[in-house]
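In: How does the following fold in three dimensions:
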Amino acid sequence: MKRREFIAAAAALLVSSRGLRAQSRRYRLGFLAVGDGSGRTLNQTELALFDGLRNHGWIDGRNLIIDYRFSQPPDRLPASVAELIALSPDVLIVAAPQATKALKSATATIPIVFVAVADPVGLGLVQSLARPGGNITGLATYVPGDFVAKRIEILRELVPGASRFAILANPGNPMHRLLLADEVPSTARNLGVVLPIVQAITAEELDVAFASAAAQRADAIIVFGDTLTVVEAPRVVALAAKHHLPAVHFSRQFANGGLIVYGPDFADLFRRAGGYVDKILKGAKPSDLPVEQPTKFEFVINMKTAKALGLSVPTSLLLRADEVIE
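Out: The predicted structure is shown next:
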C-alpha cells in the first residue's frame, strides 16, 4: 500500500507542478506601434492597450512580455516587422493600415490584432467583418460611406457658405487611396462641393500641401487620419493656423490647438484590443473573432482656435460636442 501511495502522491505532484508551470508561463506580445514621433515611446492613445490587458489579468513583466517596434519613420517599417517576427511572439498587435499590411504579408501563422484600420475589408486584410479568415482580426475605425460627408456637414455649419474643402491625404496610405478613388468623388457630386486634394508623404511635404490648399482658395481643410499626420500633429495644427484654414481632424492628438476633432475614440479601441489578445491567448482563433467597429466617437471643439480664425461657433455644434475647449 505504501508503494501505491507513493506512486499516487508522485503523480499528483507531477500534475501539480505542470499546472504551476502553465500558470507561470509568460506569453510574448509583439507590438508594432506608431509611437510619439521619437521612434522610442508609445503615444498616449496606444498606452490605453495596457488598461485593456490589465482588465483581463495580463500584466507586462508578470505573465506577459511585450516587445515594441515602431513603424515610423516609414523606412524603419521593414526592419521593425522582421525583428518582431524573429521574436516568435504568441500574438502581434499593430496600429495603422500600412503597418498592418506589412505585418500580414510577413506571417500567415502568428495571430495578428489590428487597431486603427479604417476599412479592413476594402484593403483586403480580412474576408469580411463577421468572418475575418486567416490569422488576422481587430478593430476598424469607420463605417464606409459617410466619412467625408460627415466632416463637410460639420464644416458647413461652422463656415457658412463654404463650398471648397481641401482634403489632406497621404498617397502612401492604402486607405486614403480607396477614399480618393471612390467616396471623395461621389461625395463631391452628391453635396455639390469642390474637394481639391493636397498630398504629403513626408513631414516637409506638409508645408507644401497646406500652401497648395491656401493657393486653391479652400474655405476649410479635412485632415485624413494617418500615421504621418498623427506623428506630426503639432506641425499640422500650426500650418492650419498659418494659412488661416479651419480644419477638422480625425483623432484626439489634434485637440491641442486643432479647431475640430471628430472621429472614433482611439483609446477605447486600444483598450478593447486587450480583449482580443486575452481570447487568443486562451485559445481562440483570429478567424473566429469578428472585426468590431467603433462604439464611441469624440467630437471636440477648440473655442480659442475658433476665435483666432474669426469664427462664431453655432449653438447647434456646441450642443453636439463631447467637449468644448475654452
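
In: drop to CA atoms for contacts and neighbour counts, all remaining ones
Out: Will do.

In: sec struct for the most centrally placed residue in the chain, please.
Out: Centroid-nearest residue in the chain, with C-alpha atoms, centre = their mean: residue 116, separated by 2.4 Å. Three-state assignment for residue 116 (DSSP: H, G, I helix; E, B strand; the rest coil): strand.

In: List the contacts of it.
Out: By C-alpha atoms under 8 Å, 6 or more residues apart in numbering, residue 116 lies in contact with 95-97, 139-141, 266, 269.

In: Next, the second sequence, to be compared with the first:
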Amino acid sequence: LPRLAQELDALLPKVFVAAATAAGVVHSVLPDRQLVFTAMAVDPVAVGLAESYRRPGGTATGNVMNAVGGEESLTAKRLGFFKDLVPNVERLGMIGVVWDPQALQGVLSHQEETALQEVSIQLGFRFENYAIKTPDDLERVFAKALSDGVDALYISGDPLLTVNMSRVMPYILAARKPTLGVYPEWGRAGLLLTYSTDALDGFRRAGVYAAKIVRGVKPGDLPIEQASKFWLVVNLKTARQLGITVPPNLLTLADELIE
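Out: Alright, predicted model coming up:
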C-alpha cells in the first residue's frame, strides 16, 4: 500500500480516495495530501486522521461505517437479530484474527472482540474467540471451536478472513452450525445472517466529497459523516439446510433474502 500510494502521488492527483486500512496508510505516507476516506470502521479522530467529526481541520475527511454508538451498537443489533433467528444459542465462538495493537486494523479487531464479549454477556451467550495468524490456521481453529461445543459461529469482519473467503467457507459449511457475520458478501456466500452498514453507500458519499474537493473545498471544512444506511442479509437456503425457520419479523426486516 505505501508503494501504491507513492505511485499514485507521482500522477499529481488533487485528492486521494482510500478505503478501510488504506486510508491510514495514505495519510501516514502522504500526510499533506488531500484525502477522502470511506469503509472506515475505526474512529478517525482517535487514530489521528482528524481533529473532530464536525470540523476535521486537517487534510482528511470522509465517512465511517459505525453509526452513533460505535461498534458495540452495531454488534448489539447484529446479535439481537441472530438471537431472534436462533434463540437457543448458549455458546458463541468467534473465528477471528490475532491482532497487532500497533496497526490500524488491530485497533478495529480489538474493538470488535470487546464489543462481542460485552454484548454476548448482555444477551446470555458464552463467548470465546478462536483466532488465526494465517489462513493455514483455519482447520485448527475450526476443529477447536467444534470440539469445545460451540452452538454458533461468528465470522470476524477482519480483511484477512474476507480476502480468504473461499478458504473459510468450506469449514463453515462443514461445521453445520448457525453462523453470522458483518458484511453482506458473507451472507451471499452462505452465512446464515449478516448485518452492517452499507459499504456501497459509503463509496457513493465519498465520491460526493471527492467532487467537492476537486472543485476547491478544503477537506478540513467537510464534516465526517457517520453511517445512516444499513443492510441485513438472511440466507434462506442456509436456514433450510440447518432446519431453521426464519421468523416473519426478520423476513420483513431483511434488506436481502438469499433463496
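
In: And the TM-score between them?
Out: Remark: TM-score between the superposed chains equals 0.86 [TM-score structural alignment, normalised by the length of structure 2]; 248 aligned residues with a C-alpha RMSD of 2.1 Å.

In: circling back to that earlier point, the residue nearest to the centre of structure 1 -> structure 2?
Out: Under the alignment defined by TM-score structural alignment, residue 116 of structure 1 corresponds to residue 39 in structure 2.

In: picking up where we left off before, which of the contacts of residue 116 of structure 1 are still contacts in structure 2?
Out: Retained in structure 2 by both residues aligned by TM-score structural alignment, their matches' C-alpha atoms under 8 Å are the following of these: 95-96, 139-141, 266, 269.

In: Report the separation between residue 25 of structure 2 and residue 58 of structure 2.
Out: In this view, residue 25 of structure 2 and residue 58 of structure 2 are 16 Å apart by C-alpha to C-alpha, to the nearest Å.

In: neighbour count winner among these two?
Out: The neighbour count for residue 25 of structure 2 versus residue 58, taken as other C-alpha atoms under 10 Å, is higher for residue 58 (20 against 17).

In: Residue 45 of structure 2 versus that one, what's the distance?
Out: On the measure of C-alpha to C-alpha, residue 58 of structure 2 and residue 45 of structure 2 end up 11 Å apart.

In: Now for these two: what residues contact both?
Out: residue 51.

In: Give me the aligned partner of residue 257 of structure 2 over in structure 1.
Out: So, by TM-score structural alignment, residue 257 of structure 2 is matched to residue 324.

In: Over to its match. Which of the three states is it?
Out: strand.

In: ditto for residue 87 of structure 2
Out: coil.

In: With adjacent residues omitted, what lies nearest to residue 209 of structure 1?
Out: residue 198 (5.1 Å; C-alpha to C-alpha, 6 or more residues apart in numbering).

In: quick one, what contacts that neighbour?
Out: Per C-alpha under 8 Å, 6+ apart, neighbours of residue 198 of structure 1: 166-169, 209-210, 212-213.

In: That one maps to what in structure 2?
Out: So, by TM-score structural alignment, residue 198 of structure 1 is matched to residue 130.

In: Return the distance of that match relative to residue 248 of structure 2.
Out: 33 Å.

In: And for residue 44 of structure 2?
Out: Taking C-alpha to C-alpha, one finds residue 44 of structure 2 at 38 Å from residue 248 of structure 2.

In: The two: who's more crowded?
Out: Set residue 44 of structure 2 next to residue 248 and count neighbours by other C-alpha under 10 Å: residue 44 wins out with 23 against 9.

In: OK, contacts around the closest residue to the more buried one other than its chain neighbours?
Out: Of all residues not flanking residue 44 of structure 2 in the chain, residue 50 sits nearest, at 6.0 Å (C-alpha to C-alpha, 6+ apart). Shown in contact with residue 50 of structure 2 (C-alpha under 8 Å, 6+ apart): 44, 56-58, 60-61.

In: which position in structure 1 aligns with residue 50 of structure 2?
Out: Match for residue 50 of structure 2 (TM-score structural alignment): residue 126.

In: Mind telling me what element the residue nearest to residue 209 of structure 1 is part of?
Out: strand 197-199 (DSSP states H and E).

In: From the contact counts, what lies against the helix or strand just after that strand?
Out: For strand 197-199 of structure 1, the following helix or strand on the C-terminal side (DSSP H and E) is helix 203-215. Applying 3 or more C-alpha pairs under 8 Å, 6 or more residues apart in numbering; DSSP states H and E, one finds that helix 203-215 of structure 1 contacts strand 197-199, helix 233-242.

In: Contacts only, for the equivalent of residue 201 of structure 2 over in structure 1.
Out: Under the alignment (TM-score structural alignment), residue 201 of structure 2 pairs with residue 268 in structure 1. Residue 268 of structure 1 makes contact with 48, 296, according to C-alpha under 8 Å, 6+ apart.
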